[in-house]
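> Okay, sequence plus prediction incoming.
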Amino acid sequence: MSDIVLSKGIRSNLLSLIDTAGLRDQTQNRLSTGKRVNTALDNPGNYFSASQLNGRAADITNLLDGIGNAVQTLQAADNGIRSIIKVVENAQAIARQAQGSASTQARLNGVTPKLAGVPTALTAQTSLSSYGFTVGDTITLSTGTTVNATTLTIAAGMTVGDLVNAINNNTSAAAATGAGVLIGTGTGADARASLTPDGRLLMEATGVQPLQITVTPSGTSTAPAVAAALAGIGFDATNSSQPAGKANQTRTDISVQFGELRRQIDQLAKDAGYNGVNLLNADTLQAMFNEKQSSSLTITGARISTDRDLAIKPASNNFQTDKDINDALADLTFAMNKLRAQSSAFGSNLALVQIRQKFTQEMANTLKTGADNLTLADMNEEGANMLALQTRQQLSTQALSLANQADQGVLRLFS
């Protein structure tokens, strides 16, 4: 080719065609890829900036899987708690049903106490001495034909609450208010004591035994005095003893149902896990929010079980006494409050994780948009460029043809 001599006009038009073809190829590449910066040669600054933005967007997008798992784990825990709340509500309903079925065990249901002749409700803080009991008097609650008895020897400052605790504790190791004085005995009465809402002292046998309360005077007291003191707190000769009762089958059946509901609560808590993490079994969940692992949320679960955080004890004495039912209802109320508080905590964490999930999605989109702004081609502009280049190519071809005609004129001189 170096031996062929081209005229100035032809060479100029050839160079123009080559430039146009190069620009056309570049425009076609932009139209096919949608980018005006495809390699570092196109625009080094924009290319590497866009690469960094796209890289961070990819890292953040990868975090979305972990955040999504955190959302599902929290939702699984919340579903478990809401289901457990329904079971606890059911347990409350059947406990109240048992309460509505009158106890058939022996029970000493004292009348409204009188203080100085005035009806006065008892409280746990009511002083026994205010009703005439003196230091050294002995209150005994006995059950059964082979007597099991709880004995409380009055010491200074003792209250109705001490008497209730003596009956319910039934242990010689429980110290009373008075120094060195013991509440109860190792073979205490098979009974429960409580204060009714209207301030009466209620004592109930836990089995089918007779029940009796008596007072033995101290050396400085008399039998009439202690009898008057006993009557003062609601028990005179007519209601200080009751014959053996019988078990209430309705309450027994309900206690069995109560036990099954406790089991279902534990099973629900065990089944509330997601992807190997169970927040109702005190597992820990960590949600990572940025690619540097410097932003995260750690969520610690709770041990939602009847013998741990919920503290719902088994039905005592087959629910034969009102106190046992009231204790169960108190446990259920505590458990309900615990569940609602934990549900609120999980709900707050769930809302926060969902906020971060949306933020992460939007941040990844912002980064990708920024990278696209640096590299994407304007398709309208590139389409117009392609049309202009095609026109220029056609014109250059025509110009090359005209330049070539000059050489052909010289050829005609020799023909």
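Done, it's in. Numbering: from 1, shown residues only.
> CA only for contacts and neighbour counts going forward, please
Fine.
> Tell me where the stretch 251-400 of the chain has strands.
In the stretch 251-400 of the chain, the strands defined using DSSP state E, counting those that start in this stretch lie at 284-288, 296-300.
> Now the first one: buried residues?
Taking 16 or more other C-alpha atoms under 10 Å as the basis for neighbour counts, the residues of strand 284-288 that come out buried are 285, 287-288.
> next one: the last one
For strand 296-300, burial by neighbour count (16+ other C-alpha under 10 Å) applies to Ile299.
> Name the surrounding residues that touch it.
Strand 296-300 is contacted from outside by 279, 282-290, 349, using C-alpha atoms under 8 Å, 6 or more residues apart in numbering.
> orientation of that strand relative to strand 284-288 in degrees?
170 degrees (axes from the mean of the first three to the mean of the last three C-alpha atoms, to 10 degrees).
> Find the nearest non-adjacent residue to Met363, please.
Distances taken as C-alpha to C-alpha, 6 or more residues apart in numbering place Ala57 nearest to Met363, at 7.6 Å, with adjacent residues excluded.
> quick one: which of the contacts of strand 296-300 is nearest Met203?
Nearest to Met203 among these is Ala282, at 40.3 Å by C-alpha to C-alpha.
> Is it correct that the closest one is in contact with Ser305?
No - assessed by C-alpha atoms under 8 Å, Ala282 is found out of contact with Ser305, at 10.4 Å.
> putting a second one here so we can go through both:
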Amino acid sequence: MASLLTNGSAMTALQNLTATIRKLDETQTRISSGLRVGKAEDNAAYWSIATTMRSDTGALSTVKDALGLGSATIDVAYTGMNSAIEAVKEIKNKLVAARQPGVDRDKIQSEITELQRQLVSIGSTSVFSGENWISVDSSQAGYSDTKTIVASFSRSNGEIAIGTITVSIQTMKLYDAADQSGILDLKDTATNGGVEYSVATLNIAALTNSQADIEDLEQMIAWVDGAVSKMTDSAASLGAVKQRVTLQQDFVSSLMDAITRGVGTLVDADMNEESTRLQALQVQQQLGIQSLSIANQNSQNILALFKG
């Protein structure tokens, strides 16, 4: 039935055109944003998962930064320890040279004193971001001989967990201003005269060629050699921790990439598919406009019947 008041064909054509325009807008939004799910209304479940995982990726990025900071701190401590080992080995060499009767032990002591000063300088300057692991003061408020590095972030059943790498500096500190319990300022009392000394304070200038003084000198050599051994063990421990931190950095980077790929699978738009759909919808839009135009011609045909 033809009617001037109700044009069913035009209404249907308009509805189809409106639906096509809506789909066209969605496709253009996906192409411009690159996202198939950009808002919760697109797909609430996928949007929720993607938002949470993006948040976790941000936390992992912070973990990666913390690992970088920890790695640098370990590297500085390791560098300081290595330099200190070389200086202490040189002190041992000087003491061995002083064992020879007839040498000027006072001049040898002047060389040892400079090496001792160098050790103090190494210990005090091995600092990164306010952290010094080889020259400490255990009497300071809040001091702990256990250092931690943030190493991981995980989520399970809605609960989050922060993982850390723990490093004990109790056996690797060279100096401790509080109680002189470091490797270099720890005192030995095994000399014949009962004189206390440490690697940092030993002095051979007054030693003679007497049997007692020679025995004391040999004890000093053994004490310094023991310090080198302890420092070598500490450097090895720092190297092992450094390797673990490096491996964890690589893992965190790979994990972030994997999460990003997973989120992309859920919410990223397939640009090939979307561009094909865009072309199809543009054709449908043109056809819809033509259909609406044809449907509107019916009213004009009715008017023509009344023309004389």
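Right, received. Where do you want to start? Quick caveat: nothing in here was measured; it's all calculated off a predicted structure.
> Can you pull the TM-score for these?
TM-score for the superposed chains, counting by TM-score structural alignment, normalised by the length of structure 2: 0.78, backed by 266 aligned residues with a C-alpha RMSD of 2.3 Å.
> Of the strands of the stretch 251-400 of structure 1, which is nearest Gln393 of structure 1?
With distances scored as C-alpha to C-alpha, the stretch of those nearest to Gln393 of structure 1 is strand 284-288 (56.7 Å).
> Assign the residue nearest to Met363 of structure 1 to helix, strand or coil.
helix (DSSP: H, G, I helix; E, B strand; the rest coil).
> give the contact list for it.
Contact analysis of Ala57 of structure 1 by C-alpha under 8 Å, 6+ apart lists 363-365, 367-368.
> Run a quick neighbour tally on the aligned partner of Phe251 of structure 2 in structure 1.
Aligning on TM-score structural alignment places Phe251 of structure 2 opposite Phe359 in structure 1. Phe359 of structure 1: 13 surrounding residues under other C-alpha atoms under 10 Å.
> Same question for Val410 of structure 1.
10.
> Tell me the residue in structure 2 aligned with it.
Match for Val410 of structure 1 (TM-score structural alignment): Ile302.
> Now do that match against Leu5 of structure 2, distance only.
From Ile302 of structure 2 across to Leu5 of structure 2, the span is 12 Å (C-alpha to C-alpha, to the nearest Å).
> Check Tyr46 of structure 2 too.
For Tyr46 of structure 2, the distance to Leu5 of structure 2 - C-alpha to C-alpha - is 46 Å.
> cool, and Leu266 of structure 2?
From Leu266 of structure 2 over to Leu5 of structure 2 (counting by C-alpha to C-alpha), the distance is 49 Å.
> And Ile122 of structure 2? What does it align with in structure 1?
Under TM-score structural alignment, Ile122 of structure 2 pairs with Leu268 in structure 1.
> show me the contacts for that match.
Counted by C-alpha under 8 Å, 6+ apart, Leu268 of structure 1 has contacts 80, 83-84.
> hmm, try it at 10 Å
Leu268 of structure 1 is in contact with 79-81, 83-84, 87, 280, 304-305, counting by C-alpha atoms under 10 Å, 6 or more residues apart in numbering.
> Who has more neighbours out of Ala282 and Ser305 of structure 1?
Ser305 (23 against 14).
> More neighbours: Tyr46 and Leu5 of structure 2, which one.
Between Tyr46 of structure 2 and Leu5, Tyr46 has the larger neighbour count (other C-alpha under 10 Å), namely 18 against 7.
> Surely that one is in contact with Leu35?
No - contact criterion C-alpha atoms under 10 Å: Tyr46 of structure 2 and Leu35 do not qualify, at 11.6 Å.
> Need the overlap of contacts for those two.
266-267.
> re earlier: how far apart are the helix or strand harbouring the match of Val410 of structure 1 and its match in structure 1?
Using DSSP states H and E, the element containing Ile302 of structure 2 is helix 271-305. Mean deviation of helix 271-305 of structure 2 relative to structure 1 after superposition (mean C-alpha distance after the TM-score superposition for structure 1): 1.6 Å.
> Counting neighbours, which bits of that helix end up buried?
By neighbour count on 16+ other C-alpha under 10 Å, the buried set for helix 271-305 of structure 2 is 271, 274, 277-278, 281, 284-285, 288, 291-292, 295-296, 298.
> For the residues you listed, work out which two are farthest apart.
Of all pairs drawn from the buried residues of helix 271-305 of structure 2, the greatest distance, 41.0 Å, lies between Met271 and Asn298 (C-alpha to C-alpha).
> Identify the single longest helix in structure 2, thanks.
helix 211-267 (DSSP state H).
> by contact count, what packs against that helix?
Here helix 211-267 of structure 2 touches helix 44-98, strand 146-156, strand 159-168, going by 3 or more C-alpha pairs under 10 Å, 6 or more residues apart in numbering; DSSP states H and E.
> repeat that with 6 Å
helix 44-98 (3 or more C-alpha pairs under 6 Å, 6 or more residues apart in numbering; DSSP states H and E).
> how big is the offset of the helix it packs on relative to structure 1?
Its matched residues in structure 1 lie on average 1.7 Å from helix 44-98 of structure 2 after superposition (mean C-alpha distance after the TM-score superposition for structure 1).
> when you compare where that helix runs with where helix 211-267 runs, what's the angle?
Using the same axes, to 10 degrees: helix 44-98 of structure 2 against helix 211-267 is 160 degrees.
> can you count the residues close to Ser254 of structure 2?
12.
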